[in-house]
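Starting from these lines, generate the structure:
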Amino acid sequence: MNEVVTLLDLKPGDSGIVKGFAPGNADYRRRLMAMGLTPGTPFTVTRLAPLGDPIQLQVRHSALTLRKDEATLLRIVRADPT
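Predicted coordinates for the structure are as follows:
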């Protein structure tokens, strides 16, 4: 059905749902979860810097900015447009 991709595959205005995390690097995984990026959480990409780093998201009524190395750890699916 929906293909699992990384956050780097989305562009501003795209929405997604967190499905999980890449294996390894438990410290980043805990940090992302502490920021509210838990499996099942919907979000929208609001800004992308010209060189792709950082990426700004709208998550649970908050703006969240991630570096590219953090963004590659997220496994997401694109949200269906409604």
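
Please count neighbours and contacts with C-alpha atoms only from this point.
Noted.

Flag every buried residue along the top helix by length along the chain.
Criterion DSSP state H: the longest helix present in the chain is helix 26-34. Buried residues in helix 26-34, counted by 16 or more other CA atoms under 10 Å: 28-29, 32.

and for comparison, fold this next one:
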Amino acid sequence: MLLDQLPTGQRAEIAAIDWSVLPSDEGKRLRALGVDEGASVSIRHRGIFFGRDPIALSIGRMTVAIRRAHARAITLREPKFGAEAAE
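Now for the predicted structure:
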């Protein structure tokens, strides 16, 4: 599932990011904000404009606004809980 398809409030883990589709300066900014593989994220809310931009992304204790185009470059997996996380 891509990040822009994640239902609001549901938590997921970033599995991969296609950095090649993002301008390098924007990729650096996202990494500096903690948007990288393995990070746990959820969508707090979506914008009201056409295309529902921007997306308010909760990552750690921060809320970061990202463009929908950036969210389409991020692939998710469901987070591991309990004993599965220790493996």
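
Superposing both, give me the TM-score.
Between these two chains, after superposing, the TM-score reads 0.77 (TM-score structural alignment, normalised by the length of the first structure); 78 aligned residues with a CA RMSD of 2.2 Å.

Now tell me what touches the longest helix of the first structure from outside.
Residues from elsewhere that reach helix 26-34 of the first structure, judged by CA atoms under 8 Å, 6 or more residues apart in numbering: 21, 38, 70, 73.

Please pull up the equivalent of the second one in the second structure.
Yep, that's Thr38 of the first structure we're talking about. When the second structure is aligned by TM-score structural alignment, Thr38 of the first structure is paired with Asp36.

element containing Gln56 of the first structure?
Following DSSP states H and E, the helix or strand that holds Gln56 of the first structure is strand 55-59.

Could you dump the contacts of helix 26-34 of the first structure into a markdown table and include neighbour count and distance to Thr82 of the first structure?
Output for these, formatted as a markdown table (neighbours: other CA atoms under 10 Å; distance: CA to CA, whole Å):
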| residue | neighbour count | distance to Thr82 of the first structure |
| --- | --- | --- |
| Phe21 | 22 | 26 |
| Thr38 | 18 | 22 |
| Glu70 | 16 | 28 |
| Leu73 | 20 | 27 |
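
all strands for the second structure, in order.
Ranges of strands in the second structure, per DSSP state E, are 11-17, 40-46, 55-59, 62-66, 74-77.
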